[in-house]
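[1] Everything below, folded, please.
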Amino acid sequence: MTMYAALLRGINVSGHKKVPMAELRTLLTELGHGDVRTHLQSGNAVFSSASDDENALAAELERAIEKRFGFPVPCLVRDGAYLEAVAAACPFPATELEGRQLHITYYGQPVDAERFAGIDPAAFLPEEFRLGDRALYLYAPDGLGRSRLAEALSRPSLTKGVIATSRNWNTVVKLVEMTAPTGTADDGART
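    Model prediction:
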């Protein structure tokens, strides 16, 4: 069995697309997954599965959510080893920063530097970004809500045709812990 994280995009924001975490845990269990847990209310779930196909797991979850809740929710599914590798590859000094200052945007497919060629990095300093494997690392010293670079990176022309969802560093670390083979971290939300 492999531990996975499901990253749901755009739920429970300003009262829109409400997906209660208890119902998400129930849904994942009904789909046959084990060790189901959630983290926060923003669409983070972990589960175990015998499947080795992240895309199939994401598609299955998207269909089930739309059937249960009546609206589409883009989902990414990544295994624990991948999440750990992405966190370990962070080009910024994560241990020296507050969790709100560092974010990872996970993408549904690889994105190349060409997509972001129109962004002048010097215009946004001290904010910075770096590309990784199906991920973008964003350093925003004043947090995401005040980040001009985050706004620029989320323009429809840059995100067209790809699923993208961001998590702050605290959530990144928590999901790595929750999908670790020992599964030691737990927020108490388990089915």
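
[2] C-alpha from now on. contacts and neighbour counts both.
    Fine.

[3] ok now do N55, which residues does it touch?
    For N55, the contacting residues are L76, V77, by Cα atoms under 8 Å, 6 or more residues apart in numbering.

[4] For the comparison step, fold the sequence that follows:
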Amino acid sequence: MTTYIALLRGINVSGKKKVPMAELRNMLTNMGFLNVKTYIQSGNVVFESQEESTAKLATSITKNIQITFGFEVPVLVKTRANLEKIFNDNPYTNAEAIAQKQVYFVLLKNPPELEFVEAFSSEEYVNEEFKITNSCVYLFCKTGYGKAKLNNNLVERKLKVESTTRNHATMVKLLEISS
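    Got it, this is the predicted structure:
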């Protein structure tokens, strides 16, 4: 049995794509997943499964959300071990920046192509720093994520890879509840 974290993108934002967490937990339990837990309303789910393919899990969850809730939601699935590695590889570890909610993780569904990484890496953004890896774009937004030019949509557009963003505190909590 492997512990996974599913990250749903763009649900329960401004009253759109409403997915009640209790209903999501029920749906996932009915799919055969064990120890299903959710964290906050923005689509963070921890569960256990015997399935070994994160891609198959993501496809299955996406399909079941479409059937259950009537709309498509991008779903990214990581193993707990993979999420822990992404967290530990974060280059932005300044305690003050973390406390001021300036550190973000743009989790990538697939590794980006080298040509897109090279082109994006050469760009600069005022008051913002970033580091691109195969599984995450780490963001340090000195004036906060809400004011940042570097956001999930920009990363997806530049790297041509589906992604979803979580802050440092959410990453810590997901690792904690998936232990």
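
[5] Quick check: TM-score for this pair?
    Here the TM-score for the pair of chains, by TM-score structural alignment, normalised by the length of the second structure, is 0.90; 177 aligned residues with a Cα RMSD of 1.9 Å.

[6] The top helix by length along the first structure: which residues count as buried?
    Longest among the helix segments of the first structure by residue count, using DSSP state H, is helix 54-69. Residues of helix 54-69 of the first structure classed as buried: E54, L57, A58, L61, E62, A64, I65 (neighbour count, 16 or more other Cα atoms under 10 Å).

[7] moving C-terminal of that helix, what's the next helix or strand?
    Toward the C-terminus, helix 54-69 of the first structure is succeeded by strand 75-79 as the next helix or strand (DSSP states H and E).

[8] Just give me the mean distance for the next helix or strand after that next one relative to the second structure.
    Where DSSP H and E defines the elements, the next helix or strand beyond strand 75-79 of the first structure is helix 80-88. After superposition onto the second structure, helix 80-88 of the first structure sits on average 0.4 Å from its aligned residues (mean Cα distance after the TM-score superposition for the first structure).

[9] Distance from the chain centre to the strand or helix carrying T164 of the second structure, please.
    In this structure, T164 of the second structure is located in strand 163-167 according to DSSP H and E. Strand 163-167 of the second structure sits 4 Å away from the centroid of its parent chain (Cα atoms, centre = their mean, to the nearest Å).

[10] Mind giving me the packing neighbours of that strand?
    For strand 163-167 of the second structure, the packing partners by 3 or more Cα pairs under 8 Å, 6 or more residues apart in numbering; DSSP states H and E come out as strand 103-108, helix 152-159.

[11] would you turn those into TSV with distance to K142 of the second structure?
    What follows is these, written out as TSV (distance: least, Cα to Cα, whole Å):
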stretch	distance to K142 of the second structure
strand 103-108	8
helix 152-159	16
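
[12] Take these and write them to CSV, including mean neighbour count and distance to V172 of the second structure.
    Converted to CSV, those look like this (neighbours: other Cα atoms under 10 Å; distance: least, Cα to Cα, whole Å):
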stretch, mean neighbour count, distance to V172 of the second structure
strand 103-108, 25, 11
helix 152-159, 17, 20
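
[13] re the thing from before, mean shift of the strand holding T164 of the second structure relative to the first structure?
    Using mean Cα distance after the TM-score superposition for the first structure, the mean distance for strand 163-167 of the second structure is 0.5 Å.
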